[in-house]
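[1] Dropping a prediction and its sequence here:
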Amino acid sequence: MTNNWLLLDSRLPLEVVILLICSMSMLILGALLFPVHAGILPYYEGGLFGLLLFVFALQTITLGKTPFGDTARSWLVIAAGTVIAVIGIVACFIPDAMGRVPRMLLISFFGIGGMSLLLQLFLSKSKFRIWRRYGGIFHHLTIACALVYLFSIVMAVFLSNTEFATTPQIASAALIFGLAILYLAWVLQKIYSNQPSQGALPCRTKGGLLAPADLSIDNILLLVLGLFILILGILLIPVNLGMLPFSGSAQLGLMMVIFSVQMIALGNTPIGPFRRSRLIVITGLVFAALGITSCIIPEILVPSLTMLIGFLNLIGGIAAIVKIVTPALKVPQSQSAPDKTQTQITMATLTMNILTIAFGASMLIPNIIPGLILGAVLTADGCVLLFLVSLLVKIEQGFRGQFFPRHCEK
């Protein structure tokens, strides 16, 4: 057992991880709006709106927690979350491309969603009415939820009428909102650590959009990353043809946020998987802070993040290829050949990492790959990653099908 505090295991549930990202987004926004108001820093509204939509989408896809309430994580919910993620990604990348759509969605999520959640908090039989009987930490849970929902409504009011409050007032509200979310994350972490949920065993059900989506968190985050890379690659083609504007800072920032979620939730870093220690979690939080800042404040962090992400992609791609090739060279000739799916996974992973190396090299050495070709490379990388996810999901569902019945017994 290690005595180093940084190397101790971290057991943050995914819900707490996403709440931490939400809290950091609001706290950093609140802190940055003061120098923005003073004219010291620039400000990119599209990056902020896209980031917030992306976080809403992430919560919906991974947990089934929509802006309007909890629901089963069905394929329909994942599809809806994916659409929101796409809108958020495009809003980040292409200034003003989505018009008022991101703002209206956020007003709906913060405003209508906040009111809906507040009503559910006090009217639902499974929330406040039960929590008050438990007492203790559940009193804090009620207060934290109420604060988050109330300030969510406040933020919706500010978004719907930009003249309703001054920038310093909005900044102050964002800071309080961020602290409220942080308070909720702390409460949930206490509850989960003391009373871990056992969860229901998954079961196979009939197909359809309303069927439960048997996707692991690993595969969902890979799906999100693949979607991000695919959209980036597709958009870079018209951008390099001069047909669209592009925000490099928001693109880098959102990529850092995706990296941070993978690191904090799973221990998966851009250079490979690690044990989810507190050191990895802290590093992930630093990544998140840099990414959020880059989404909100354009250009300032672009040189640093370009070098960092380029280096991570280059080293990560090389390390992954070495990890794939080295065991293959040691396989005895007499050993039976791997099955078709395993071969496809190996080839897809190898191809993806070669493309990742190319992307990393293009960031470290400007103009080594022409912009149009880079767009094609990233498009191919995204497609390969999505294909890899489909293979992993196929294996995952086949594995579950061996151990769980096709229909649940009632």
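    That came through fine. Residues are numbered from 1 along each chain as shown.

[2] CA only for contacts and neighbour counts going forward, please
    OK.

[3] List of residues touching stretch 355-373?
    Here stretch 355-373 makes contact (Cα atoms under 8 Å, 6 or more residues apart in numbering) with 236-237, 240-241, 306-307, 309-318, 374, 377-378, 380-381.

[4] oh sorry, the question was meant for stretch 129-144
    121, 122, 123, 128, 180, 181, 183, 184, 187, 188, 190, 191.

[5] Next: stretch 275-286.
    Contacts of stretch 275-286 (Cα under 8 Å, 6+ apart): 5-11, 21, 259-261, 263-267, 274.

[6] hmm, which of these are the buried ones?
    Buried by 16 or more other Cα atoms under 10 Å: 10, 11, 21, 259, 260, 261, 263, 264, 265, 266, 267, out of the contacts of stretch 275-286.

[7] Run through the residues that contact the third one.
    Which is residue 21. Residue 21 makes contacts with 55, 285, 288, as judged by Cα under 8 Å, 6+ apart.

[8] got the buried residues for stretch 184-192?
    Those would be 184, 185, 186, 187, 188, 189, for stretch 184-192 by 16+ other Cα under 10 Å.

[9] Just confirm the fifth one is within a helix.
    By that I understand residue 188. Yes - judged by DSSP: H, G, I helix; E, B strand; the rest coil, residue 188 forms part of a helix.

[10] now residue 73: how far from residue 154?
    28 Å (Cα to Cα, to the nearest Å).

[11] Near residue 133, how many residues? Count them for me, please.
    Using other Cα atoms under 10 Å, residue 133 has 10 other residues around it.

[12] Now it: which helix or strand?
    Secondary structure assignment for residue 133, by DSSP states H and E: helix 128-134.

[13] Give me the buried positions along that helix.
    Going by 16+ other Cα under 10 Å, helix 128-134 has these buried residues: 128, 131.

[14] ok, now stretch 238-252?
    Here stretch 238-252 shows 238, 239, 240, 245, 246, 247, 248, 249, 250, 251, 252 as buried, counting by 16+ other Cα under 10 Å.

[15] Which element, helix or strand, includes the first one?
    Secondary structure from DSSP H and E places residue 238 in helix 217-240.

[16] what do you get for the last one?
    Here residue 252 is covered by helix 248-266, with elements defined by DSSP H and E.

[17] Which SSE is immediately downstream of that helix?
    Scanning forward in sequence from helix 248-266 by DSSP H and E, the next helix or strand is strand 268-269.

[18] contacts for that next one?
    259, 262, 263, 274.

[19] Turn those into JSON lines, columns for distance to residue 355.
    Formatted as JSON lines, these follow (distance: Cα to Cα, whole Å):
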{"residue": "259", "distance to residue 355": "18"}
{"residue": "262", "distance to residue 355": "20"}
{"residue": "263", "distance to residue 355": "22"}
{"residue": "274", "distance to residue 355": "23"}
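
[20] What is the nearest of those to residue 200?
    Nearest to residue 200, judged by Cα to Cα, of the contacts of strand 268-269 is residue 262 at 24.3 Å.

[21] and the comparison structure, right after this:
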Amino acid sequence: MVESKLFQAADLSMEVVILLFGGMAMLILGILLFPVYAGVLPYYENGLFGLLLVIFAFQIVAMGKTPFGDFKRNGPVMFCGITVAAVGIVTCFIPDLLGNVPRMLLTLLFGVGGLFLLLQMVLAKDKARLWRTYGGIFNYLIVACCTVYLVQILIAVLIFKPNLVPGSLVASAALLYGLALVYLACVVQKISRRHPPAGQASDSATGLSLDNAMLLMMGVFMLLLGLLLLPVNLGLIPFSPSAQLGLLMVLFGIQMLAVGSTPIGAFERSWLVILLGFVFGGLGIVSCIIPGILVVALTFMVGVLNIAGGIVTIAKVSLPLLKERKSGGPIPPIRIKIDSALLLMNILTILFGTTMLVSNLIPGLILGAILAANGCVLLYLLYQLETLRKVQRREMPV
């Protein structure tokens, strides 16, 4: 029997996935802004700004693609990406806590970054000048890149001066940017099929594997969420549960798109997994931008996914471990540390999922401590996985 194409390995490159996700985010934003400016729907600007910052951070962490050019995913680049992600997460969760910092940062990333990329494309010898000599699909690449960079600069102006034009034009600009990103993604995908890249950068050169980079982002998310819930439950600062759920769904979607990691386990990055990643991400984007509209549905979904994922992972870790202990064979200490971290992390995940389904089960202060502990365990797990990877690389024959 021929396997369904939906379950076969997806051939979308990571760059194309990032462009499509960004395009989807801007298209959803553009569609939602029409009823928002008509007064039909509420609007949470901090949720939008935080979401955009997290998407920028994802590009930096996943591929080293910054608004100022492409770099290797080394320590400084990863630090910049995680810093941008942290600002985005705090901006989403806590309304107006950072003042104009998110607006200024987005203006810099969109505006100055767009202008820099445009000039780089025009002046660099290995970009537009070289692409013109190839002709064909590369001419479309020049048009697509120019359109994206120019609209990006326009978006920066509208973020910096929000009342400069009527709301309908702001929504139209968001739609135009989304369409430009999708068009660029299609062009890049066609080029990558006709001219496959010679090779991919090794993880050793980038510092963190892509899987572990995603683990780092989730660890930072959980740690910040837990720490912020402490003053929130003391009544010291406001909080947006809608944006929190939305951003969590966006991170679920990003992990599925990037490495096929779902809340219930890791799978091959098939078309089905990518489709679900876009669905999760789309729901999260709506929840970040429009407060309250999906809180009930996403609360139930996140709760069920966390409980199911925690149970499945505990079973996957415990059963092989028990068999190895019965066989009497030695278990490496680092394996014990990794498995222990996985078990503790998923116990905390199940506890978090249960609190999502059963309100007031745990006091808010304790829940914040649990989430912060979950973030710390994730970061500890990341450290142990990186230690194991370095040991394995040293032991590989030259």
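    Yep, it's here. Here the structure is a predicted model, which is why all the values come from computation and not from measurement.

[22] Need the counterpart of residue 251 of the first structure in the second structure.
    Residue 251 of the first structure maps onto residue 244 of the second structure when the alignment is built from TM-score structural alignment.

[23] residues contacting that match?
    92, 93, 288.

[24] 6 Å - rerun?
    Shown in contact with residue 244 of the second structure (Cα atoms under 6 Å, 6 or more residues apart in numbering): residue 93.

[25] now the one 10 residues further on
    Not one residue lies near residue 254 of the second structure by Cα under 6 Å, 6+ apart.

[26] again with residue 240 of the first structure
    Residue 240 of the first structure sits in contact with residue 371, where contact means Cα under 6 Å, 6+ apart.

[27] Translate it into the numbering of the second structure.
    Residue 240 of the first structure maps onto residue 233 in the second structure, by TM-score structural alignment.

[28] if I look at that match, how far off is residue 369 of the second structure?
    Distance from residue 233 of the second structure to residue 369 of the second structure, by Cα to Cα: 11 Å.

[29] again, but for residue 23 of the second structure
    Residue 23 of the second structure is 36 Å from residue 369 of the second structure, by Cα to Cα.

[30] For those two, indicate the residue with more neighbours.
    Taking neighbours as other Cα under 10 Å, residue 23 of the second structure and residue 369 compare with residue 23 leading, 24 against 18.

[31] Which helix or which strand is home to the residue nearest to that one when sequence neighbours are not counted?
    Leaving aside its chain neighbours, residue 23 of the second structure sits nearest to residue 178 (4.0 Å; criterion: Cα to Cα, 6 or more residues apart in numbering). Assigned by DSSP H and E, residue 178 of the second structure belongs to helix 167-194.

[32] mean per-residue distance, that helix to the first structure?
    By mean Cα distance after the TM-score superposition for the first structure, the fitted helix 167-194 of the second structure averages 0.9 Å away from its aligned residues in the first structure.

[33] Make JSON lines out of the buried residues of stretch 238-252 of the first structure and add distance to residue 68 of the first structure.
    Formatted as JSON lines, those follow (distance: Cα to Cα, whole Å):
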{"residue": "238", "distance to residue 68 of the first structure": "36"}
{"residue": "239", "distance to residue 68 of the first structure": "35"}
{"residue": "240", "distance to residue 68 of the first structure": "39"}
{"residue": "245", "distance to residue 68 of the first structure": "33"}
{"residue": "246", "distance to residue 68 of the first structure": "32"}
{"residue": "247", "distance to residue 68 of the first structure": "30"}
{"residue": "248", "distance to residue 68 of the first structure": "32"}
{"residue": "249", "distance to residue 68 of the first structure": "31"}
{"residue": "250", "distance to residue 68 of the first structure": "27"}
{"residue": "251", "distance to residue 68 of the first structure": "28"}
{"residue": "252", "distance to residue 68 of the first structure": "30"}
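
[34] List the buried residues of stretch 313-324 of the second structure.
    Buried residues in stretch 313-324 of the second structure, counting neighbours by 16+ other Cα under 10 Å, are found at 313, 314, 318, 321.

[35] go on, stretch 284-299 of the first structure?
    Under 16+ other Cα under 10 Å, the buried positions of stretch 284-299 of the first structure are 284-285, 287-299.

[36] Next, count neighbours for residue 91 of the first structure.
    28.

[37] The nearest residue to it once chain neighbours are set aside: what's it in contact with?
    Of all residues not flanking residue 91 of the first structure in the chain, residue 50 sits nearest, at 4.9 Å (Cα to Cα, 6+ apart). Residue 50 of the first structure sits next to 88, 89, 91, 92 when contact means Cα under 6 Å, 6+ apart.

[38] Can I take it that the last one is in a helix?
    Yes - the secondary structure assignment for residue 92 of the first structure places it in a helix, going by three-state DSSP.

[39] residues touching the closest residue in space to it that isn't next to it in sequence, list them.
    Leaving aside its chain neighbours, residue 92 of the first structure sits nearest to residue 47 (4.4 Å; criterion: Cα to Cα, 6+ apart). Residues in contact with residue 47 of the first structure (Cα under 6 Å, 6+ apart) are 92, 250, 295, 296.

[40] What strand or helix carries residue 76 of the first structure?
    helix 75-93.

[41] That helix against the second structure, how far on average?
    Helix 75-93 of the first structure sits 0.6 Å off on average (mean Cα distance after the TM-score superposition for the first structure).

[42] can you give me the strands for the stretch 1-150 of the first structure?
    Taking DSSP state E, counting those that start in this stretch as the test, the strands found in the stretch 1-150 of the first structure are 65-66, 69-70.

[43] what sits against the residue in the first structure sticking out farthest from the centre?
    What lies farthest from the middle of the first structure is residue 334; by Cα atoms, centre = their mean that is 43.8 Å. Counting by Cα under 6 Å, 6+ apart, residue 334 of the first structure touches no other residue.

[44] Residue 45 of the first structure versus that one, what's the distance?
    Residue 334 of the first structure is 60 Å from residue 45 of the first structure, by Cα to Cα.

[45] any idea what residue 363 of the second structure aligns with in the first structure?
    That one, residue 363 of the second structure, aligns with residue 370 by TM-score structural alignment.

[46] Distance of its match relative to residue 376 of the first structure?
    Counting by Cα to Cα, the gap from residue 370 of the first structure to residue 376 of the first structure is 10 Å.

[47] next one: residue 22 of the first structure
    From residue 22 of the first structure to residue 376 of the first structure the distance is 33 Å (Cα to Cα).

[48] Mind listing what's buried along the helix or strand hosting residue 342 of the second structure?
    Using DSSP H and E, residue 342 of the second structure maps to helix 333-357. Across helix 333-357 of the second structure, burial judged by 16+ other Cα under 10 Å covers 338-357.
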